[in-house]
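Asker: here is my input; please provide its structure:
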Amino acid sequence: MAPEPLTRAQIQDGLAELPDWSLRGDRIERTYTCGGHLAAAAMVGQIARVQEALGHHADLTLGYNKLTASVNTHSAGGKVTELDLELAHRIEQIAAEHGVGGTG
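Answerer: This next block holds a predicted model:
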């Protein structure tokens, strides 16, 4: 059974615990500023391993020293679900391990 889409209020409540994440259309996303390209790429690799373990994947955009994670649930019609909030929390943990902050 596909996960249920969250209401806008539920998403906003979830984002209260993820202050640097934002709702953009039907996705939640955040951009991280890394120490350089290799640092950003290393973070992508670690996120990819977590995504595989969860069976849920974000769209990751890698720039020189920036990494943007954008996520929704395809099986829920491209809407935000609890799976997305869980993945965002996991990505936050990875970012903290890498000493990475937001775009400011």
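
Asker: CA atoms for contacts and neighbours, from now on please.
Answerer: Will do.

Asker: surely A42 is in a helix?
Answerer: Yes. Assessed by DSSP: H, G, I helix; E, B strand; the rest coil, A42 belongs to a helix.

Asker: what about it, neighbour count?
Answerer: 13 (other C-alpha atoms under 10 Å).

Asker: and what of P5?
Answerer: Neighbours of P5 (other C-alpha under 10 Å): 20.

Asker: quick one: the residue nearest to it when sequence neighbours are not counted and H98, what's the gap?
Answerer: Using C-alpha to C-alpha, 6 or more residues apart in numbering and skipping residues adjacent in sequence, the residue nearest P5 is T81, 4.8 Å away. According to C-alpha to C-alpha, to the nearest Å, T81 stands 26 Å off from H98.

Asker: contacts for stretch 19-39, please.
Answerer: 11, 15, 40, 63-72, 78-80, 84, 95, 98, 100-103 (C-alpha atoms under 8 Å, 6 or more residues apart in numbering).

Asker: another one to check against the first:
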Amino acid sequence: MPIQQATELQIQEFITQHNAWILKENKLHREYQFKNFVEAFGFMTQIALIAEKSNHHPEWFNVYNKVVIDLTTHEARGITERDFSLAQQMDIVFNLNP
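Answerer: Predicted coordinates for the structure are as follows:
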């Protein structure tokens, strides 16, 4: 069974509930800022393990203390529940490391 894209309403509801995330170029987008490079890289390492376990990988890049994330499900050609789930897990990890 193919993965279903989220509806516009589902995406808007997610963004309303998780206001640090925005819709950018049909992807969920967020920028995280850390105290330094080590904390940013540590966050990426934790998320890499989560992403690998769930077999859903972010588009991301890091510059010093900033990590920029874009989430989409290539197989579905859009945002899906997988993206919502990974975004929520990222926020949990970020909030656990003040």
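
Asker: quick check: TM-score for this pair?
Answerer: Taking TM-score structural alignment, normalised by the length of structure 2 as the basis, the two superposed chains have a TM-score of 0.95; 98 aligned residues with a C-alpha RMSD of 0.9 Å.

Asker: ok so, going back, who's more crowded, T81 and H98 of structure 1?
Answerer: Higher neighbour count among T81 of structure 1 and H98: T81, with 24 against 16, using other C-alpha under 10 Å.

Asker: does that one touch R8 like I think?
Answerer: No. Counting by C-alpha atoms under 8 Å, T81 of structure 1 stays clear of R8, with 10.5 Å between them.

Asker: neighbours around K24 of structure 2, how many?
Answerer: 11.

Asker: same question, T73 of structure 1
Answerer: 22.

Asker: can you pull the contacts of the most centrally placed residue in structure 2?
Answerer: When C-alpha atoms, centre = their mean is applied to structure 2, the residue found nearest the centroid is A87 (3.7 Å). Contacts for A87 of structure 2 (C-alpha under 8 Å, 6+ apart) come out as L71.

Asker: can you check N55 of structure 2 too?
Answerer: Counting by C-alpha under 8 Å, 6+ apart, N55 of structure 2 has no contacts.

Asker: among the contacts of stretch 19-39 of structure 1, name the buried ones.
Answerer: 11, 15, 40, 66-72, 79-80, 84, 95, 98, 100 (16 or more other C-alpha atoms under 10 Å).

Asker: how about the helices in structure 1?
Answerer: 8-15, 37-54, 82-97 (DSSP state H).

Asker: give the buried residues for the last one.
Answerer: What that stands for is helix 82-97 of structure 1. For helix 82-97 of structure 1, burial by neighbour count (16+ other C-alpha under 10 Å) applies to 82-85, 87-92, 94-95.

Asker: before we move on, what about the longest one?
Answerer: Residues of helix 37-54 of structure 1 classed as buried by neighbour count (16+ other C-alpha under 10 Å): 37, 39-41, 43-44, 47-48, 50-51.

Asker: before we move on, what about stretch 2-11 of structure 2?
Answerer: 5-6, 11.

Asker: can you tell me how far the residue nearest to K66 of structure 1 when sequence neighbours are not counted is from R27 of structure 1?
Answerer: Leaving aside its chain neighbours, K66 of structure 1 sits nearest to T33 (4.7 Å; criterion: C-alpha to C-alpha, 6+ apart). T33 of structure 1 sits 20 Å away from R27 of structure 1, going by C-alpha to C-alpha.
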